[in-house]
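[1] No sequence on hand, only this structure:
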């Protein structure tokens, strides 16, 4: 039995947060970069009517997900962790996209214990159900609510759209190398506390 369970968001965390940008630029005749997106709600960030953006996203989602590049450093870290921890990928993607998602994971050669597509941004229930010890996220309010409801650390991957203040148990990291370093220090401190008990 592996010692720890990690809950990990997919989009903007395992995948590169710029994944949607080329599609948005092409389909809406824009020329934006990630730095232009200051809020998680893309229809608001881009001043595109919500209904129009939702219809577009519903149509383009499978193509975007199947071609999303990996976040830099994610694969190396996740491959190492798969040997020591249980990896539960918990995403707001809807369940009909499970086949596309599993195929992408297979093509990227990323192993997992479970992929859970909950169709909602409220990940607290799934994180609780799978009793994860630590969570990795890019959406600010998700990170805060998971930390506050479950009293577990959440690593928030820094992006221009998640810059609101965070409580102490939400730890900002810039990349997977920093995440790995933080996890090593966290595990070391937990081990020391356990030895003192």
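    Great, that's in hand. The shown structure was predicted, so the numbers you read here are calculated from the model rather than taken from an experiment. Numbering: from 1, shown residues only.

[2] C-alpha from now on. contacts and neighbour counts both.
    OK.

[3] How about residues contacting whichever helix in the chain runs longest?
    The residue-count maximum for a helix in the chain (DSSP state H) belongs to helix 176-196. Residues from elsewhere that reach helix 176-196 (C-alpha atoms under 8 Å, 6 or more residues apart in numbering): 71-74, 77, 155, 173.

[4] Just the buried ones from those?
    Taking 16 or more other C-alpha atoms under 10 Å as the criterion, what is buried in the contacts of helix 176-196 is 71, 74, 155, 173.

[5] Return the set of buried residues in stretch 30-40.
    Residues of stretch 30-40 classed as buried by neighbour count (16+ other C-alpha under 10 Å): 37-40.

[6] So which residues of this structure form helices?
    With helices called from DSSP H, the chain shows them at 21-28, 42-46, 50-67, 74-82, 98-108, 124-129, 140-150, 176-196.

[7] Let me know which of those is the nearest to residue 88.
    Between residue 88 and these, the shortest gap by C-alpha to C-alpha is with helix 124-129, which sits at 8.8 Å.

[8] helices or strands next to that closest one in the packing?
    Under the contact criterion of 3 or more C-alpha pairs under 8 Å, 6 or more residues apart in numbering; DSSP states H and E, helix 124-129 touches helix 140-150.

[9] coming back round to it: now the buried residues of stretch 30-40 in JSON lines, with distance to residue 143?
    Supplementary listing: these in JSON lines, determined by distance: C-alpha to C-alpha, whole Å:
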{"residue": "37", "distance to residue 143": "19"}
{"residue": "38", "distance to residue 143": "17"}
{"residue": "39", "distance to residue 143": "15"}
{"residue": "40", "distance to residue 143": "13"}
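
[10] let's bring in a second one:
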């Protein structure tokens, strides 16, 4: 039997969190830098309406989630280690029509997992409950708050857009190596109980 049920977001969590910036800058004829990405919502970063963002996303989502998007440093290696002792579930808010491209991306990058859930919504609490999630790895501050307020432990991987106050169920982490160390500590503490 495996130790922990680990839920992991994809975009911005295992991938480069600013993967969309060049595409959005080109599309909107802007020159926003990574340092200026202090909000999670792309429409707020770009200074556009939500409708303009929705139009942009529908035209560019395949490019924004393709196999060329780079992984965060040590994400793959950490997940390869974690799956040896834990269940790994990818839980993403991606649109449901991105299911095939999501599976293709994980296969192309050789990232192991037990299952993938493409929700089509940013509300992840019900899926976390269903999976009996022990820890959720996330980059969205709003998602981290929602999950933590529902009783889930969250590892919030640092980005420019999620540097906000944390609660007792959220641990800020700065790399996938730190994620690995934090989960190893959780496993030791779990066994001590």
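    Arrived safely, thanks for sending. None of the values given here were measured: they were computed from a predicted structure.

[11] Overlay the chains and give the TM-score.
    TM-score of the superposed chains, computed with TM-score structural alignment, normalised by the length of the second structure, equals 0.95; 192 aligned residues with a C-alpha RMSD of 1.1 Å.

[12] rewinding a little: CSV for the helices of the first structure, including distance to residue 90 of the first structure?
    As requested, those are arranged in CSV below (distance: least, C-alpha to C-alpha, whole Å):
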stretch, distance to residue 90 of the first structure
helix 21-28, 23
helix 42-46, 21
helix 50-67, 15
helix 74-82, 15
helix 98-108, 11
helix 124-129, 7
helix 140-150, 12
helix 176-196, 17
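
[13] just the ones you listed: most buried one?
    helix 140-150 (a mean of 19; mean count of other C-alpha atoms under 10 Å).

[14] contacting residues around the residue nearest the centre of the first structure?
    Geometric centre of the first structure, nearest residue: residue 9, 2.8 Å, by C-alpha atoms, centre = their mean. By C-alpha under 8 Å, 6+ apart, residue 9 of the first structure lies in contact with 89-91, 135-138.

[15] any idea which of these is closest to residue 60 of the first structure?
    So of the contacts of residue 9 of the first structure, ranked by how close each gets to residue 60 of the first structure (C-alpha to C-alpha), first place is residue 91, at 17.3 Å.

[16] Can you report how many residues lie near the closest one?
    23 (other C-alpha atoms under 10 Å).

[17] So which of the buried residues of stretch 30-40 of the first structure is the closest to residue 13 of the first structure?
    The nearest member of the buried residues of stretch 30-40 of the first structure to residue 13 of the first structure, counting by C-alpha to C-alpha, is residue 40 at 13.4 Å.

[18] Apart from its chain neighbours, what residue comes closest to the closest one?
    Leaving aside its chain neighbours, residue 40 of the first structure sits nearest to residue 161 (5.4 Å; criterion: C-alpha to C-alpha, 6 or more residues apart in numbering).

[19] Isn't that neighbour up against residue 44?
    No. Counting by C-alpha atoms under 8 Å, residue 161 of the first structure sits too far from residue 44 to count as a contact (11.5 Å).

[20] how close does the residue nearest to residue 145 of the first structure when sequence neighbours are not counted sit to residue 183 of the first structure?
    Nearest residue to residue 145 of the first structure, sequence neighbours excluded (C-alpha to C-alpha, 6+ apart): residue 124, at 7.1 Å. Distance of residue 124 of the first structure to residue 183 of the first structure, computed by C-alpha to C-alpha, to the nearest Å: 21 Å.
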